[in-house]
Each structure stands twice: as structure tokens, then as C-alpha cells.
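>>> missing the sequence, but the structure's below:
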């Protein structure tokens, strides 16, 4: 099967490989800037489960010179590749049903809520069976054997990119990253790794040790990081300093934030109660709470019981899973509402590690850092760009103060500016962040 690529007569400036939506949050700004500068870009999804109706994908499809498709149905394919690609991109494992006809008439007899519940159960059962017996076996056992190095070479010859752009998590053993990165090496195409988050650690951390080892093994031509603190930690873990480029944060730079806030339609979360101080808790990635897990749950349950607090819990978007089981039914869970809208809704944001906390600072919302729930050294805390609390009593007192005093908080605009300069501009005040990313991809200028 031959899919359309960007700019049939002009090779794309870059081929972007995307895997999860949080990765897109940090890559889409760069693609957008390339398109604005008239460059052709090809974006391919390595994950058949990505929802094509997501706003990020729709935004890419509206950009002139940008083509988006699944990697499994693009380019010159053999019959077997085309068959497997067709199977992977079918919605067999995401079966959905619409109420209508006979189903609609049943509402008269059983009631809409019962029929809706039955349809949800049926859809979930069919989708689960499809994923278990079709999607997962094909992805795990068939795909690596069909989409190999020969396919990777043909894919790059079809697209002819000047650079292959991935995120930090790319590795040879993950999906089809390996064949495409090896093909790029053989053809002299640069492989650039861009950040898929904004690290908020102030210094050395064990959290990224495995990721650093994988990046070293991948041997990227350049690894882009938002700030020097992350670069220093990478060097301490044995990464080559010459390959690390400090360019700031594409996701949180002014240019993209202004665009993003126009794109994301306002949609407040569905809350269980109204009124009171609107408080958002943004959880960390994966289940890395360690010995703080019970303390986090007790803290959130206590806050949820406060009559003047309207608490919403946001799981980390990379997994979108609620790892704190005791919260179920007691705290409002926001698994479907975008972080931008959650911060818009909130009066205060609480969290420890998630890079989504930066959205609170960008929107000038009060950021509360519960230091008693984390043993890492955080950048916003070191720079004084948050309201640090040492225990549950101080946290409750801070919320009471906000309830009474509005936007009063103990950190200054100068502290926020210092955080912005270091973490978002990469240490260079008012840097053209996206322009720096584009220059690196195009091989222009000294970085």
C-alpha cells in the first residue's frame, strides 16, 4: 500500500515518529513551527491505538505541508506487510455501538440507563477480546518479524527525510523504532531525540537511570533537553556531553502556549460538588509513589472531606491510570479532561513531580508543593516558584488562606521569572525556543 507523504516533490525536512499522546504534546509544537516556516513534515504513528479524533492529530492534519498516517500502512509494502498493516489499523479491538433502531426502541421497555450500561459492557467485552486475541498477539509476535530492516529501508527511501525525529523513550526494542533507526544510520540520516516531558528534578535523580542507559545504547546524533540541570544529570550518568543540546521547552514556551490555549476548547471537569476552593491534584507518572503512597492517599482523602474544598484528581497522562485505589468513589477522577482545562478550572494546583505542574505556573495559578510527599529535589522548589508546605496541617492552612485571601501566595513574580528562564528558555532569557529546535532539525546554526 502506498500512502501520501508530505510534499511529493520535496523531501520532508523531518520524519517524526510518535507513540503516545504525551509525546505528541512536546513534538507537535515543533512540527507546527516547521510548517509555519514552509517546511514539509511527515508524522507517523507507531501505535495503532492512537485515537485519530484527538485534537493533537486533528491539528497536525490541518497544517499545510504536514502529512500524518500510521506507519503500518504507509509506503511501498509487500502483500504480507499490507495485510498485517490493515489488520493492525482495524477497529476490531475497539468495537463501538450506536443506539438506534431496535436498540433505541428498547429504551421504552427497559429504560435508557439500563440499555446504555449493557452496551458499555458489551463494547468493553468485545474490545477486550479483540485486543487479547488479535491486537496483542499481532503486535508482540508478528509485527517484529514482518516490519524488519528491509521494510525500514524501503520506508525511508519512500519518505526521504532529512532527519529522523523521535522522543527520548525511543529504543531499538520498542515496536518498529529499531528498523527505522538502523535504516537511518545506514543512509546517513541524523536521528534526533527530543524531550517528551519537562523534567522538574533539580539535580541528580535515580528516576531516569534506565532511560539514560537506553539513550546511550540508542546512540542518537543529538539529544535535546530543556535545561542544564537535566544535561548535567545525563553527563553524570555517562552520556556524551557533545550530543546534548539545551534548547528549552517546546511544550511550555510562549509561542506554543498561546497557540495551544486557542486550540483546546474550554471544558470544565465533571465534579461531584460545586462551590468552594477548586483544587487540582496532579499525580506523578507510573506507580512511583514508593513509601509515600499511603501518605498521598490519606492526604487526598482528608482534603476531599474539607467542606470548603472541591478536589479533583488528575492521573499522569502517560498511563492515565489511577494508582491510588483508596480514592475510588471518594475523590473526583479526571481521566478524560485535558490538563489545560483542569488548570483553567482550578484555583490551586497541588503536585510533586508531574511536568503538568508547569501549566499551573504558565496560567498563573497557585502551585502548592507538598514536600512531605516527595524526597526528590525539585526545580520549582529550589527556585522558590511554589508554595512549599511541610505537612498536612500546613497544606490545609494554605488552602484556607487561599479560600479567604484569593490569589495571595508566598512566592514572587521574580521567582516565577527565574524558573521560566531556566526551565522553559533553557537558561537564555527570551530565547526563540521553537526556532532553536527548527535550526537543529534543519542542521542550521551552532547549538
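On my side now, so go ahead. Since this is a predicted model, take the numbers as computed values, not measurements.
>>> CA atoms for contacts and neighbours, from now on please.
Fine.
>>> ok, which stretches of the stretch 251-400 of the chain are strands?
Per DSSP state E, counting those that start in this stretch, the stretch 251-400 of the chain has strands spanning 277-282, 309-314, 332-333, 348-351, 366-370, 387-389. These are given in chain order.
>>> with adjacent residues omitted, what lies nearest to residue 202?
The shortest distance from residue 202 to any residue other than its chain neighbours is 4.2 Å, reached at residue 379 (Cα to Cα, 6 or more residues apart in numbering).
>>> any idea how far that neighbour is from residue 297?
When distance is defined by Cα to Cα, to the nearest Å, residue 379 is 24 Å away from residue 297.
>>> also residue 22?
Between residue 22 and residue 297 the distance, using Cα to Cα, works out to 25 Å.
>>> ok, back up a step: contacting residues for the residue nearest to residue 202?
Residue 379 makes contacts with 200, 201, 202, 419, as judged by Cα atoms under 8 Å, 6 or more residues apart in numbering.
>>> in helices only, show me those residues.
The members of the contacts of residue 379 that map onto helices under DSSP state H are residue 419.
>>> which one of the contacts of residue 379 sits closest to residue 411?
Using Cα to Cα, the shortest approach to residue 411 within the contacts of residue 379 belongs to residue 419, at 11.7 Å.
>>> I figured that closest one hits residue 382, correct?
No: shown here, residue 419 and residue 382 do not form a contact pair, counting by Cα atoms under 8 Å, at 9.3 Å.
>>> and the comparison structure, right after this:
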């Protein structure tokens, strides 16, 4: 009794806009986040996340400390835990990983299928689609006959972790998932397929050069990667701002800031 309650981060806000789920029609503060009032301190990785809670909390109750999931220290540690990849060597000229969003987010699945089929028609391309970890089984795309019959398209199984795919792929196609943040961090090209869903992705918001606005954009980007390779994809000023605002908010030593905050809360309790 009397201990202070602290809410630690869940998620990194891959969407820059608010109305992203089915039946979300009203643009106003979401009362779901008012539940954060039960905590003495709310800790979030970035200001996009903080903005959801600020209408319901005093400023001093919110701390923005950077991303514990995508900071340097945790990515280094995570690599030590990662099982051996089930993905073998590939001779494909361009390897593409596509990360899908949870089923409750509005996604234009017909066009996702069209895009996968179009990309698969390029010579030398290989595609692996990663269903969402927690609800991928609800996505009919992964069982669509038009895709499953394609020899250069496969669906990742449960033993293939996102980090395996990030290491395997040359390019990531993102439908607004935070996994893309790690790809940006390691300077691997991300194509933010914003026209395939109802949101505005954080990646595209910071780095317009990543955004796909139509099927023509997809074609041109894939053609460009095949012709010119995948180096020098980002405008470095844009990428640096993304890392500063979304991951290394107060500097690259992110995890020590979380430790310091928790220790301070203990001191307050026993003061």
C-alpha cells in the first residue's frame, strides 16, 4: 500500500493520425486513454504516444523517454536472445518482407493482394509476408489462392520472427507497423504503403521519400531497387529527425532513463 504506480510503454505509435480502426469516425480525444489517470506516472516513448494521454493528464504526470524497444542497447541485447533463423540463403536479386497490421485496423486487402501479385511478376524478386503476431490468423490474405500459388511468395510461420525477416530482406514494405522502426534504425529501405490502409504512417510522416501513394509508386520503387540497388535510400536529414523524435528522444542512452525514473518513484514512496 502506498506504492506509486507507473505505466510503462506498450507500442511506439506507427500511425501519425488518429482514425485508423474500423468504426472510428469521430476526431476527438479518445476516452479509452483516460484510464491512465489511475497511475502516478505515465511513461511513453515519443510525443505521438503522449498526445493520446495529454487531454486527460497533468503535464508532470507524463514522461517521454524514447523507445525501449528500438533503442541501441535493447537491439543489441535482443540479438543475443534471437533463435537461429529458419530462413535459408536466397539467390533472389531483391528480397522483400511485408509486415501486416492487426485485423482491427482498416486495411484495403484487395489492393494489398494486387500489389503482392504485381511485385511477384518482377524477375528476381522474392516476397515473404509476415502476418501480425497476435491476430494474423484472422487475415484472409494469407490464405488467398492467388498468392499461395505463386512460387516466389511465401507466408512466414510462427518460428520466423520479425528480426529474422529484417535480417533477410533487402526492402521492407510496411502497412503501418512499428517493426519498420527497426528497419529505419539499421538504414534498411522501408516503403510506407500508406495507400493500403486508412492511416498516415509515422515513417512516411517523417520521411516522405518512403511513401507509396498509388500502385505506380510501388512499380517505380521496385524497378528502381532492381536497377540501382538499395543503397542511399533515405534523405539522411529526414531519417535523423525520425530517430531523434521517435527513438532517441533524450539521447541514445534510453534504458538508463527508465531505470532512473523508476528509482525516483521508489524514493518518492519512501520519502
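In hand now; what should we look at? Treat the numbers as computed from the prediction; the structure is a model and nothing was measured.
>>> what lines up with the residue nearest to residue 202 of the first structure in the second structure?
Residue mapping for residue 379 of the first structure onto the second structure gives residue 202, with TM-score structural alignment as the criterion.
>>> equivalent analysis for residue 220 of the first structure, please.
Under the alignment (TM-score structural alignment), residue 220 of the first structure pairs with residue 39 of the second structure.
>>> its match contacts residue 8, correct?
No: under the criterion of Cα under 8 Å, residue 39 of the second structure makes no contact with residue 8, lying 10.2 Å away.
>>> want to throw the strands of the stretch 251-400 of the first structure into CSV with distance to residue 260 of the first structure?
Below are these laid out as CSV (distance: least, Cα to Cα, whole Å):
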stretch, distance to residue 260 of the first structure
strand 277-282, 20
strand 309-314, 19
strand 332-333, 24
strand 348-351, 20
strand 366-370, 21
strand 387-389, 26
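>>> format these as a markdown table; extra columns: distance to residue 208 of the first structure and mean neighbour count.
A markdown table is the format used below for the strands of the stretch 251-400 of the first structure (distance: least, Cα to Cα, whole Å; neighbours: other Cα atoms under 10 Å):
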| stretch | distance to residue 208 of the first structure | mean neighbour count |
| --- | --- | --- |
| strand 277-282 | 20 | 23 |
| strand 309-314 | 22 | 24 |
| strand 332-333 | 28 | 20 |
| strand 348-351 | 19 | 22 |
| strand 366-370 | 21 | 24 |
| strand 387-389 | 24 | 19 |
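>>> so which of those is nearest residue 81 of the first structure?
Closest approach to residue 81 of the first structure among the strands of the stretch 251-400 of the first structure is made by strand 309-314 (39.2 Å; Cα to Cα).
>>> which bit of the second structure covers that closest one?
Counting by TM-score structural alignment, strand 309-314 of the first structure sits on residues 125-130 of the second structure.
>>> contacts for the matching stretch, please.
Outside stretch 125-130 of the second structure, the residues that touch it by Cα under 8 Å, 6+ apart are 92-100, 119-120, 142, 152-157, 162.
>>> ranges for the helices of the stretch 101-250 of the second structure?
Counting by DSSP state H, counting those that start in this stretch, one finds helices in the stretch 101-250 of the second structure at the ranges 109-120, 145-148, 162-168, 179-185, 202-206, 215-228, 236-246.
>>> so for residue 60 of the second structure, which of the ones you listed sits nearest?
helix 236-246 (19.5 Å).
>>> average gap between the closest one and the first structure?
Once the two structures are superposed, the average separation between helix 236-246 of the second structure and the matching residues of the first structure is 0.9 Å (mean Cα distance after the TM-score superposition for the first structure).
>>> of the helices of the stretch 101-250 of the second structure, flag the one that's most buried.
For the helices of the stretch 101-250 of the second structure, the stretch with the most neighbours on average is helix 202-206, a mean of 23; neighbours defined as mean count of other Cα atoms under 10 Å.
>>> and that helix against the first structure, how far off on average?
Plainly put, helix 202-206 of the second structure ends up 1.7 Å away from its match in the first structure on average once the two are laid over each other (mean Cα distance after the TM-score superposition for the first structure).
>>> closest to residue 265 of the second structure out of the helices of the stretch 101-250 of the second structure?
Proximity of those to residue 265 of the second structure was assessed by Cα to Cα; the nearest stretch is helix 236-246, lying at 24.3 Å.
>>> who touches the closest one?
By Cα under 8 Å, 6+ apart, helix 236-246 of the second structure touches 12, 45-47, 66-67, 184-185, 203, 206-207, 249-251.
>>> mind checking how far the match of strand 309-314 of the first structure is from the chain centre?
Taking Cα atoms, centre = their mean, to the nearest Å, the mean C-alpha location of stretch 125-130 of the second structure is offset from the chain mean by 17 Å.
>>> which residue lines up with residue 34 of the first structure in the second structure?
Aligning on TM-score structural alignment leaves residue 34 of the first structure without a counterpart in the second structure.
>>> now for the closest residue to residue 34 of the first structure other than its chain neighbours: which residues touch it?
In space, residue 34 of the first structure comes closest to residue 438 once its chain neighbours are excluded; the distance is 6.4 Å by Cα to Cα, 6+ apart. For residue 438 of the first structure, the contacting residues are 30, 33, 34, by Cα under 8 Å, 6+ apart.
>>> for residue 68 of the first structure, same thing?
With Cα under 8 Å, 6+ apart, residue 68 of the first structure has these contacts: 5, 42, 43, 44, 45, 57, 60, 61.
>>> what number of residues lie near the counterpart of residue 412 of the first structure in the second structure?
In the second structure, the position corresponding to residue 412 of the first structure is occupied by residue 235, as judged by TM-score structural alignment. Residue 235 of the second structure sits with 12 neighbouring residues when counted by other Cα atoms under 10 Å.
>>> pretty sure residue 235 of the second structure is in contact with residue 210, am I right?
No: the pair residue 235 of the second structure / residue 210 is not scored as a contact, 9.6 Å apart, by Cα under 8 Å.
>>> counterpart of residue 173 of the second structure in the first structure?
Checking TM-score structural alignment: residue 173 of the second structure goes with residue 350.
>>> restricted to helices, list the contacts of residue 438 of the first structure.
Those of those lying in helices (DSSP H): 30, 33, 34.
>>> nearest to residue 210 of the first structure among those?
Distance from residue 210 of the first structure was checked for each of these by Cα to Cα. The minimum falls on residue 30, at 26.2 Å.
>>> got the contact list for the closest one?
Contacts for residue 30 of the first structure were tallied using Cα under 8 Å, 6+ apart; they are 250, 434, 437, 438.
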